[in-house]
Structures are given as structure tokens and as C-alpha cells.
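# sequence and predicted structure, then a few things I'm wondering about:
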Amino acid sequence: MGPTTTTRQEHMQESALSTIGLPIALAIIMLGLGLHLRVDDFRRIWREPRAMLIGLGCQVILLPALCFGLVKAFAMPPELAVGMMLLAASPGGTTANLYSHLFKGDVALNISLTAINSVLAIVSIPIIVNLALELFMGQQQYVPLQFRKTLEVIVLILAPVAVGMLINARFPAVSRKMDKPVKIASALILLVLILAILLRERAHMADYFRQAGLAALIFNLASMFIGYYVGRLTRLGEAQSRAIAFEIGIHNGTLAIYLALAVLNNSAMSVPAAIYSLIMFFTAAAFGVWVTRGQKSVAAAA
């Protein structure tokens, strides 16, 4: 089998992944989010605005600024730099809700932040990534590039969430039964996506990990600590601070991967999100143990 045939097969595999696999994966994950949402979660921002605004401020302002600083400090290659900024712009994922539940965070705040962030991402992602494209690659591209792509992203984010919310509101028993299978499917889908990217970029993966691995790790850890301590410094409760930490420290990697592959048509830009998604499961668990033990130590000392 010649190099031309191999390249053609890889291109077909990547095309199938980005046009069929990724939209289905993202839809399932967003459906899972909707199964936990109620209309009241969106109203919460008006009733309890302070925690919501602090969490949104961390997500929309602090994280892109932190990520930009890391990208410049590590002198990352342009495509990986844009991929990091795409990751920073992506909202929190449903996994954040699970970690918040496990480590006694304010899960209702997580759900509300994820919902609002997912809607805001339709505006914030194009702004942040367009700036990154211009700064790092000298291009003035738009994300998404076409009106059709804009509609696709909006539909892929909002339609499954709306369906999940409808199921939760009308058929709560069905919603509860669907919850575990959808969570398992979401985790498996993300794992398959990461493996597909690692396989596709296997020739360059050692360089990518060297160039982006440490930056992704620092970004992940710094995000959680910033979320937690901003919450504490602004006198939010312990549970709310933990919720914000997990929300801004556990991103929707699938959305970042989808935008890199299907919208920007650049597999290298999806690598930071894949690396981050591998790291965050372990670091988030370690962070959760740390804050839980820290709180127990404080309580014992008191």
C-alpha cells in the first residue's frame, strides 16, 4: 500500500469522524446535559446573580487570559496555540457536574453555569478563536466559516439540550433511566474521539505532547485553583467555590474537538483538547480529594 493510498484512507476516516461521528457524539453529550436541566436553572441567574456572575467571569475573561499567557510563555506552534485557545473558550462539560456531586460542590450552580455557558459559547467561541487565528496564524477567519456552519453549531448545542429538558420535564422517570446510559455513552464517545485523534496524529504525537502537554496540565490545574480561590476571596460558600472550580476546570473537550475538526478542518488544533481531556479526569479527582481533606482539616482544627 503506497503513501498516497494511506493518505487517502486517513482523509476518509477523518472526514467520517468529523461529519458523522462528532456531531452524533456532541448531540448525545448535550442531550445528557439537558436531562439534568430545568427552566428554573436559567432563571437562577436572576435570583442568585453573584455566584453565577463570578463563575461566568472566570470562564469568559480569566481563562482565555490565562491560556493566552501560557501559550506565549511556552512559545507554542501556531496550530497548537489556536487549539489551546479553542479549549479555553469552550464551556464546562457535563463531567463537571459529576465531580461536583462527588466532592460536595453546589451541583445546581454547576448545572446553571453549564447551561448559561453553553448558550454564551455561541458568541464567545467565535470571538476568542478569531482573535487567536489572527494573532497566531495571521488569518482573519470566522468560526464558524459559513452561515450553514453557524446553524449547525447552534443546533448541535441547543437542540439536544432542549430535547433533554423536555424529557426531564414531561417524563422524569424516563429521564432518570436514560441518565446512566447517556453518561456511559458520553465517556466512551470521548475516549473513542481521543484515540482517533491520537491515531491520526501518531507521527507527530510525541512532539505535540512535548509542546502542549505541560501547558495543558498547568492550564487545567490553574483553572481549578483560580475558580476555587476566586470563589473564596469573593466570600462565596465552600460548595459554590468547589462548583466554580470544577466548572471552569473541566471543559467540554468534545465541542472543542468538533470545532477543530469539522469547522476549522485542522486535526492538529484538536490535539490540545484531546490531551486536556485525558489529563482532567485524574487532576480533577486529585483536586477534589485535596479540597475535601483541606476542609476536614480546617473543621478538625476548629
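Alright, I've got the coordinates. Everything quoted here is computed from the prediction, not taken from an experiment.
# only C-alpha atoms from now on, for both contacts and neighbour counts.
Fine.
# what comes into contact with stretch 273-293?
Outside stretch 273-293, the residues that touch it by C-alpha atoms under 8 Å, 6 or more residues apart in numbering are 83-84, 87, 99, 103, 193-194, 197, 209, 213, 216-217, 220-221, 224, 242, 246, 249-251, 253-254, 256-257.
# ok, second structure coming up, stack it against the first:
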Amino acid sequence: MDFAINVVVPAAQAFIMFSLGLGLEIDDFRRVFRRRTAFAIGAFSQIVLLPIAAFCVIMAFNLPPVMAAGLMLLSFCPGGVSSNVITKLSRGDLALSVSMTAVTSVMAFITVPPLATWSVLYFMGESAPDFSFFEIAIFTFLVTTLPVITGIIVRHLFNNMARRLEHPLQNTAVVFWALLILALFVANRDLIIAYMPTLGYSTMTLPLVLMLIGLAFGKILGLNKSEGKTVGIETSVQNSPLGITLAIVITGTSSSLGEVPMALPSALYSITMYLVVLPFMFYFRWRSRGDAMESVAAE
């Protein structure tokens, strides 16, 4: 378990981010600026509204300090590759989803360290572990920002090869992600079940609130249906493995999740967010099919 926590999880995280970067071109970032409104709304929802919602959920359920710090830590993490897959299956705006994930991942080493430092010190006070701000920044850069940038560079320099590898690597990354979540749950199922009464309601409420906020925010500010549901998905689907590994880096504990209670909110959220988001995905697909049929009938 020590090897899995210290090596496999960070390596899997880096591989997933690299596969994301490999699917991006410089033009993808130019398109972000051409679609400033949709991207700005999505980024604001993820970077600002998400932590605010997490803070409110913590207060509402009166979570213990270390659990509160862990849930806040998760809220600062960028979205993961699974949000892109769910957006595609929901018939959302895949280009917007990938752009949001990529940009927030590249920015993570700037946004995550100060916010993570604040949340741990705010909620845990004198009981906070002794950790290094710069260690968090370096770790975040190595497992999120650098792999994405490396993937983009490889795509730019070796475009034909990258195009051939893009889909196999992204499919592998999705499987890798799913196996990683499953392995973490199986290895710690008794612990996760034991903490379900403490964390279950909060980790079920948060993705539901985030999905509704993202959808409402997009509708109020004039996004189309495809963009609106993409913002909702990107806001509610978080990078749980990154939250787990960051908690381990901060606490300096590595033998098992049982010794890292700060990681438990991320571990549980990796399950509960899908219980909330997948019904929305099926609803979005059903609505998209209905809208398509209405469009054909109108013609």
C-alpha cells in the first residue's frame, strides 16, 4: 500500500494529465479566448464558486477540522479527464470541457498551494501538520501542470505521432482512472464505510449543489444548453486522486489512507460524485435526443 500511495497514484495522475495535454493544440487555447464568455463562466464556477460551495457544505454539516480541510483541499483541485468523458457522453461541449480542464490544470501550481495552505491552517489551527508551501507547489506542478504542458509540446513537435497515440492513450487514461479509484476503494473500503456517516451527506450534497449552481449560473448568464451542462459537469466532477495525493504530501504520512484522514473526503467524493453526476448524464442524453427529434420534426 505504501508503494501504491507514494508511486502509483502520483504516476497515474501524471499519466492522465499527459494524455490530456497530448490531445491539445495551441489553437485550443486560442479558441478559449474566442469564446471568452463561456470559458470565463466555467472558470469562475470552478475556481471561485466551487470552494465557496464546499465551505458552505462544511459549515452546514459541521465537519471535523481535518475532514473540513480535506474537503476544501479537494475543491481547489482542477477537474480530471473523467469530466471530459462525462461531457462527451452527455452530448455537451467537449471542446469547452477539455479547454477548462487543461487551463485549470496548467494554473494549478499557482492556485492550489496558497488556497490549500490557507484551508489547512484555517480549519486545523495549531493541530495542522508541519508542511511546506513550496513542496505543495512543486508537487502540484510535477503531477498536473508539467504533464499537461509536456503533452502539448509533444503534440506540437510530433503532430502525426501524437494524433495516432491520442485516442489510445486517452482511453488508457480513463481505464487507469477508473482502476485507480476502484483500487483505492477496495483497499480502504472498511475505512470509507466507517466514515460514511460523517462524510457521506456532505460528499453527496456538494456535487449536487455544484451541478445545480453550474447549470443555473450558465443559464442566467446566457450560455446555450450544451455549454451550460458542460459548466455543470466541470464544476461538480473533481480530480479526487489529486486531492488524495495532496493530502498525503501535506500530512507527510504515506503508509495508508487510515493514517491520512485528510484524504478521506477525496476518496469518498470519488464515489459519491458519480452517484450524483451519472443520473444527470443520462438525463442530458435523453434531453439531447428529444431536442434533436424536435428539430427534425420542425424541418
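Cool, got the structure. Model, not experiment: these values are computed from the prediction.
# and the TM-score between these chains?
Once superposed, the chains reach a TM-score of 0.85 (TM-score structural alignment, normalised by the length of structure 2), with 289 aligned residues with a C-alpha RMSD of 2.7 Å.
# circling back to that earlier point, out of the contacts of stretch 273-293 of structure 1, which end up buried?
Neighbour counting by 16 or more other C-alpha atoms under 10 Å classes 83-84, 87, 99, 103, 193-194, 197, 213, 216-217, 220-221, 224, 242, 246, 249-251, 253-254, 256-257 among the contacts of stretch 273-293 of structure 1 as buried.
# starting at the chain centroid, how far to stretch 282-295 of structure 2?
Mean C-alpha position of stretch 282-295 of structure 2 versus that of the full chain (C-alpha atoms, centre = their mean, to the nearest Å) differs by 26 Å.
# list the buried residues of that stretch.
Neighbour counts over stretch 282-295 of structure 2 (16+ other C-alpha under 10 Å) mark 284-285, 288 as buried.
# one more: stretch 115-135 of structure 1?
115-118, 121-122, 124-126, 128-133.
# quick one: it aligns where in structure 2?
On structure 2, the counterpart of stretch 115-135 of structure 1 by TM-score structural alignment is residues 102-122.
# distance between that stretch and the chain's centre?
Once both centres are worked out by C-alpha atoms, centre = their mean, stretch 102-122 of structure 2 turns out to sit 13 Å from its chain's centre.
# contacts for it?
For stretch 102-122 of structure 2, contacts defined as C-alpha under 8 Å, 6+ apart pick out 20-21, 43, 66, 69-70, 72-73, 76-79, 128, 133-134, 136-138, 140-141, 144-146, 148-149.
# quick check: which element contains the counterpart of Ile153 of structure 2 in structure 1?
Mapped onto structure 1 by TM-score structural alignment, Ile153 of structure 2 lines up with Leu166. When elements are assigned from DSSP states H and E, Leu166 of structure 1 belongs to helix 147-170.
# that helix vs structure 2, average offset?
Once fitted to structure 2, helix 147-170 of structure 1 is off its aligned match by 2.6 Å on average (mean C-alpha distance after the TM-score superposition for structure 1).
# run the angle between the helix or strand hosting Arg164 of structure 2 and helix 146-157 for me.
Assigned by DSSP H and E, Arg164 of structure 2 belongs to helix 159-187. Here the directions of helix 159-187 of structure 2 and helix 146-157 differ by 160 degrees (axes from the mean of the first three to the mean of the last three C-alpha atoms, to 10 degrees).
# would you mark the buried spots in whatever helix or strand comes next after helix 159-187 of structure 2?
Counting by DSSP H and E, the next helix or strand C-terminal to helix 159-187 of structure 2 is helix 189-194. Within helix 189-194 of structure 2, the residues scored as buried using 16+ other C-alpha under 10 Å are Ile192.
# now do stretch 265-281 of structure 2
For stretch 265-281 of structure 2, a neighbour-count test (16+ other C-alpha under 10 Å) marks 265-274, 276-277, 280-281 as buried.
# just how off-centre is that stretch within its chain?
Taking C-alpha atoms, centre = their mean, one finds the center of stretch 265-281 of structure 2 at 11 Å from the center of the full chain.
# the residue lying closest to Leu190 of structure 1 once chain neighbours are set aside: what's it in contact with?
With C-alpha to C-alpha, 6 or more residues apart in numbering as the criterion, Leu190 of structure 1 has its nearest non-adjacent residue at 6.5 Å, and that residue is Thr254. Taking C-alpha under 8 Å, 6+ apart, we find Thr254 of structure 1 in contact with 22, 25-26, 190, 193, 273.
# which residues touch Met211 of structure 2?
With contact taken as C-alpha under 8 Å, 6+ apart, Met211 of structure 2 is in contact with 232-233, 235-236, 277.
# okay if I get these as TSV plus secondary structure and distance to Asp2 of structure 2?
What follows is those, written out as TSV (DSSP: H, G, I helix; E, B strand; the rest coil; distance: C-alpha to C-alpha, whole Å):
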residue	secondary structure	distance to Asp2 of structure 2
Gly232	helix	35
Ile233	helix	33
Thr235	helix	31
Ser236	helix	30
Val277	helix	31
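# what range in structure 1 does stretch 218-225 of structure 2 sit on?
Going by TM-score structural alignment: stretch 218-225 of structure 2 matches residues 231-238.
# how about that stretch: buried residues?
For stretch 231-238 of structure 1, a neighbour-count test (16+ other C-alpha under 10 Å) marks 231, 236, 238 as buried.
# let me know whether the last one touches Arg232 as I believe.
This means Glu238 of structure 1. Yes - using C-alpha atoms under 8 Å, Glu238 of structure 1 is in contact with Arg232, at 7.2 Å.
# got a list of what the aligned residue in structure 2 for Pro64 of structure 1 touches?
With TM-score structural alignment as the criterion, Pro64 of structure 1 lines up with Pro51 in structure 2. Neighbouring residues of Pro51 of structure 2 by C-alpha under 8 Å, 6+ apart: 72, 75-76.
# about what we covered before: pick out whichever of the buried residues of stretch 265-281 of structure 2 sits closest to Leu96 of structure 2.
Met281 (16.6 Å; C-alpha to C-alpha).
# for Lys229 of structure 2, see how far away that closest one is.
9 Å (C-alpha to C-alpha, to the nearest Å).
# intersection of neighbour lists for these two?
Common neighbours of Met281 of structure 2 and Lys229, using C-alpha under 8 Å, 6+ apart, are Thr87.
# ok, and the closest non-adjacent residue to the aligned partner of Phe141 of structure 2 in structure 1?
Using TM-score structural alignment as the criterion, Phe141 of structure 2 maps onto Ile154 of structure 1. With C-alpha to C-alpha, 6+ apart as the criterion, Ile154 of structure 1 has its nearest non-adjacent residue at 6.8 Å, and that residue is Ile122.
# and the one you found, what helix or strand is that in?
Ile122 of structure 1 is part of helix 107-137 when elements are defined by DSSP H and E.
# what does Tyr142 of structure 1 give?
In this assignment (DSSP H and E), Tyr142 of structure 1 forms part of neither any helix nor any strand.
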